[in-house]
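K.L.:
Below are the sequence and a predicted model for it; my questions follow.
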Amino acid sequence: MPDWLADPVRASLDALAAYPDQTRARAAVAGRHQRPPEEVLLTAGAAEAFVLLARVLRPRRPVVVHPQFTEPEAALRAAGHQVDRALLAAADGFVLDPEAVPDAADLVVLGNPTNPTSVLHPAETVAALARPGRTLVVDEAFADTVAGEPASVASRRDLPGLVVVRSLTKTWGLAGLRVGYLLAEAATIEALAAAQPLWGVSTPALVAAEACSTDLARRTADAYAEQLADDRAHLLAGLRALPWIRVHGVAASSFVLVETEGATALREELRAHGWAVRRGDTFPGLGPDWLRIAVRDRATTDAFLSTLRTLR
C-alpha cells in the first residue's frame, strides 16, 4: 500500500470505539463515479455484494456469462436460484456476444475485465445487455487494472437495471481488509442495505474506500496499470514463444489465460519448483488443460519462464 492509503488506515484504529459510519466513504465513492450517495453501498468486499444481490433479488431466469469468477453463481445457487449459463468460446477469443444471452434472462451477471480470461469487453457491448425488466450485474473488480478504465460502466446512470460491483482488494492489496462497493439505482441500494448486517463494513475499510476514491488514487492506479500493460506484454511474448502454450483472447488485466495439454501435471511440477499458477478447470466453460498466470515484474516473469522452459 502507498503511504497515502496505509497512513489513514492505521490512524483509523484510534477510532474503533465508535461504530462504523458509511457517510464519508459513500460520498467519496459517489463523487468518484459522478453519482449521488444514495446510489452507493459499501460492502465487505465484492463477495458480500454478490450474496446480498442473490438474497434480495427475485429473478425468474438468472444467467451468468462464463467463464468468469464463480462466486456470483455460487451465491445465487446458495440462495435457491436455478442458474443458466451463457458460455463464451475460446475460438472466439472469449469475446462477449450479447446475442449469447437469452432474451428471457431477467438477471445477467458479467465480469469486465473477465476473470479468468482477462478479456475486456467494450462498454457499449456491455451496455447492450441492459433493458427494462432486467438486472445487469457487472463485476468490475479488475476495472482499474486498465488505465483510464475505458470499458467501465460504473458512472452510467442511463442504463436500466444496472448494478456495478467494485472491489478495492486487487490493485491496493487489501484482500484481508474486505472492502468493496456496489453502485445501482437508489431503490436497489435501499433494498440491499436493508438486508446487509448492521455495521458490516469496518471503520478501517471505510477509510480505505475514501482514500481510494481520490484523484491521487486514480492517478496512481493508472500508473500501475500502464506498468502492468508493459509487464503483461513481456509475459505474453515469453509464453507465445513456447509452441506448447496457447494464449486465447486479448489479455487486458493482471493475469493471462493459457491452454496446454497436461496442465494439471504442469501445475504440480511448477509448484514443486516454487511457482503457483491458478488451475482453470474450476471455471465453467474451461477444462483441465487451462491455467491462469498472474502478471508480475519482468525479473519474476523471466525466472518463471526459465523454469517453464525446463519442464517441457
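P.N.:
Looks like it arrived, so ask away. Numbering: from 1, shown residues only.

K.L.:
Please make it C-alpha for all contacts and neighbour counts, starting now.
P.N.:
Will do.

K.L.:
Run through the strands of this protein in chain order.
P.N.:
Using DSSP state E, the strands of the chain run over 40-43, 62-66, 84-87, 107-111, 135-139, 162-167, 180-183, 246-247, 255-259, 278-279, 290-294.

K.L.:
Mind putting these into CSV with distance to Asp14 and mean neighbour count?
P.N.:
As requested, the strands of the chain are exported to CSV (distance: least, CA to CA, whole Å; neighbours: other CA atoms under 10 Å):
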stretch, distance to Asp14, mean neighbour count
strand 40-43, 21, 28
strand 62-66, 42, 24
strand 84-87, 47, 19
strand 107-111, 37, 25
strand 135-139, 33, 25
strand 162-167, 25, 25
strand 180-183, 22, 27
strand 246-247, 49, 17
strand 255-259, 37, 23
strand 278-279, 38, 18
strand 290-294, 36, 21
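
K.L.:
which helix is the longest one in this protein?
P.N.:
Longest helix in the chain, counting residues (DSSP state H): helix 215-240.

K.L.:
What angle do strand 290-294 and that helix make with each other?
P.N.:
130 degrees (axes from the mean of the first three to the mean of the last three CA atoms, to 10 degrees).

K.L.:
Tell me how many other residues crowd Leu52.
P.N.:
22 (other CA atoms under 10 Å).

K.L.:
One more: Thr301?
P.N.:
19.

K.L.:
Quick check, it in contact with Leu235.
P.N.:
Yes. Using CA atoms under 8 Å, Thr301 and Leu235 qualify as a contacting pair, with a distance of 6.2 Å.

K.L.:
what do these two both touch?
P.N.:
Val295 (CA atoms under 8 Å, 6 or more residues apart in numbering).

K.L.:
if I look at Arg218, how far off is Ala44?
P.N.:
Per CA to CA, to the nearest Å, Arg218 is found 21 Å from Ala44.

K.L.:
quick one: which of the two has more around it?
P.N.:
Between Arg218 and Ala44, counting by other CA under 10 Å, Ala44 is the more crowded of the two (20 against 17).

K.L.:
Contact partners for that one?
P.N.:
Taking CA under 8 Å, 6+ apart as the test, what Ala44 contacts is Arg178, Val179, Gly180, Tyr181, Gly200, Val201.

K.L.:
second one coming, line it up with the first:
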Amino acid sequence: MHTDRGHDLRHHGDAEVRDDGAALVDLAVNVRTGTPPVWLRERVAGALGSLAAYPDGRAARAAVAARHGLPVERVLLTAGAAEAFVLLARALKVRRPVVVHPQFTEPEAALRDAGHSVDRVLLREEDGFRLDVARIPEDADLVVIGNPTNPTSVLHPAATIAGLARPGRTLVVDEAFMDAVPGEPEALAGRTDVPGLVVLRSLTKTWGLAGLRIGYVLAEPGTVARLERAQPLWPVSTPALAAAEACMEPQALAEAAHAAHRIATDRAHLVAGLSEFTTDGLRLVQPAEGPFVLARLPHAAAVRHHLRDLGFAVRRGDTFPGLGNDWLRLAVRDRTTVNSFLQALDRALTLASHR
C-alpha cells in the first residue's frame, strides 16, 4: 500500500502539446482525431439560439438513460468525467478510499483536495498491470479503477471488477475509454446488480468534445441524488446537453462502434511497428485494448524531447503513480501518422542512445 505524493497528479497530456506553442503531431492526448464530426458540430451550433434560457437537461438525461437501459434516476450529467471525480470526493462520506494505479490521476487529486487520505494499490508490470483483487484492502469503502485503464490500456474482466463490490463500499469504475473497445465486452455501464457501483463515462474522447465538457455518472439513485446536491445549479451547458443527446442516437452509436473497430486496426499497426524496436529495449504493455499504448524504453525522457524536436508530442509516464521516467504513452493514430511517427522514433532512439 502506498500513500506518497511524489507524482504530479495534475499533469495531463494536453500539456505535452501546448508547452511551447510548437506545431506538433499529437500522440499525447487520447482524443480521437478528426472530431467532432460535422453533424455533431452542427447539432451543438444549433443549440446556440437557446443560450438565453437556463439549461434543461431532462431530454439529454433521458437519452443517456435509454442508451444504457436505465431509469433516469440512475443518471447524472456532469461537466466531463473530471467533475464527477470532484463530486464523488466531496459528496461521499468515506473513511478509507483506495485508488488502483497506474491510472488517470484526477480521482486521487480530487480526493486529496477534498481532504481525504488516499491509499494506493500499485499494479505490477510483471503481472501485466492486471488487477489482483486480493490486494484491495477489505476495509476500503471507496475503490476507484479505470477500465480500460489509462495509461496501461489494460481491459480488466467485468466479472473481476464486479467482484470488488462489498456491502458499504462504493466501487467507482472509470469507463471513459470503454466506447473505444469494439463491442464493449467488459462494460459495467447499465448493470444494476452490483451493489455500490458507480460508472463514469465521457463523451470527450470518442467525439472530440474536450472543450465542451460533457460526461455522465451511472449509479444507484441515492448516490446520484447525493452527487446532484453537490453540483452547482445548471452545471452542464445547453450546447453540451445538445451534444449528449445527439451522441446517444442510434446513428451516433453506430458511428462510435465503427470508430472503435478502426481504432483497433490502427492500434495493431502501431503495435506491430513498435515491436520492431524490441532490440532497442522497447517493451509494450500487452494486450493493449484502449486507443493508446504504454511503452517502456531506455532514455525515455530524452527520446520524448528528441521526438518533440522532430515534431511529435507523446505523453510522459512518470506522473502516473506506479510508473517511472522510462515510460511513454502513445495515442493511436491513423496509419500514415503512425508510419511518420515510427520513423521519428527510430531517429529519436538513435539520438538518445548517443547522448
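P.N.:
Nice, thanks for sending it over. Just so it is clear, the structure is predicted and the values come from calculations on it, not from any experiment.

K.L.:
what's the matching range in structure 2 for the longest helix of structure 1?
P.N.:
Structural correspondence for helix 215-240 of structure 1: residues 250-275 of structure 2, per TM-score structural alignment.

K.L.:
What residues of the matching stretch count as buried?
P.N.:
252, 256-257, 259-260, 262-264, 266-271, 274 (16 or more other CA atoms under 10 Å).

K.L.:
re the thing from before, looking at the contacts of Ala44 of structure 1, spot the one nearest Pro59 of structure 1.
P.N.:
Nearest to Pro59 of structure 1 out of the contacts of Ala44 of structure 1 is Tyr181 (CA to CA; 21.6 Å).

K.L.:
I'd like the distance between the alignment partner in structure 1 of Pro195 of structure 2 and Leu53 of structure 1.
P.N.:
Taking TM-score structural alignment, Pro195 of structure 2 has Pro160 as its aligned residue in structure 1. Distance, Pro160 of structure 1 to Leu53 of structure 1, using CA to CA: 16 Å.

K.L.:
next one: Leu87 of structure 1
P.N.:
22 Å.

K.L.:
just to revisit the earlier point, any idea which of the contacts of Ala44 of structure 1 is closest to Asp3 of structure 1?
P.N.:
Among those, and counting by CA to CA, the member closest to Asp3 of structure 1 is Val179, at 18.1 Å.

K.L.:
Give me the neighbour count for the closest one.
P.N.:
Val179 of structure 1: 26 neighbours (other CA under 10 Å).

K.L.:
just to revisit the earlier point, distance to Asp97 of structure 1 for the contacts of Ala44 of structure 1 - can I get that in a markdown table?
P.N.:
Below are the contacts of Ala44 of structure 1 laid out as a markdown table (distance: CA to CA, whole Å):
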| residue | distance to Asp97 of structure 1 |
| --- | --- |
| Arg178 | 33 |
| Val179 | 31 |
| Gly180 | 28 |
| Tyr181 | 27 |
| Gly200 | 37 |
| Val201 | 36 |
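
K.L.:
From the residues you listed, pick the one nearest Ala100 of structure 1.
P.N.:
Tyr181 (28.1 Å).

K.L.:
ok, how many other residues are close to the equivalent of Gln231 of structure 2 over in structure 1?
P.N.:
Counting by TM-score structural alignment, Gln231 of structure 2 lines up with Gln196 in structure 1. Gln196 of structure 1 has 20 neighbours, counted by other CA under 10 Å.

K.L.:
Contact partners for the nearest residue to Gln196 of structure 1 once chain neighbours are set aside?
P.N.:
Of all residues not flanking Gln196 of structure 1 in the chain, Leu52 sits nearest, at 6.9 Å (CA to CA, 6 or more residues apart in numbering). Residues in contact with Leu52 of structure 1, defined by CA under 8 Å, 6+ apart, are Leu192, Ala195, Gln196.

K.L.:
hmm, 10 Å instead?
P.N.:
Thr43, Ala46, Ala75, Leu76, Ala79, Ala191, Leu192, Ala193, Ala194, Ala195, Gln196, Pro197 (CA atoms under 10 Å, 6 or more residues apart in numbering).

K.L.:
Which position in structure 2 pairs with the fifth one?
P.N.:
For Ala79 of structure 1, the aligned position in structure 2 is Ala114, judged by TM-score structural alignment.

K.L.:
what's the distance between its match and Arg95 of structure 2?
P.N.:
12 Å.

K.L.:
got it, and Ala162 of structure 2?
P.N.:
From Ala162 of structure 2 to Arg95 of structure 2 the distance is 21 Å (CA to CA).

K.L.:
who's more crowded, those two?
P.N.:
A count of neighbours by other CA under 10 Å puts Ala162 above the other of Ala162 of structure 2 and Arg95, at 18 against 13.

K.L.:
Report the spatially nearest residue to that one, omitting neighbours in sequence.
P.N.:
Nearest one to Ala162 of structure 2, counting by CA to CA, 6+ apart, is Val194 at 6.4 Å.

K.L.:
The one you found contacts Gly163, doesn't it?
P.N.:
Yes. Using CA atoms under 10 Å, Val194 of structure 2 is in contact with Gly163, at 8.7 Å.
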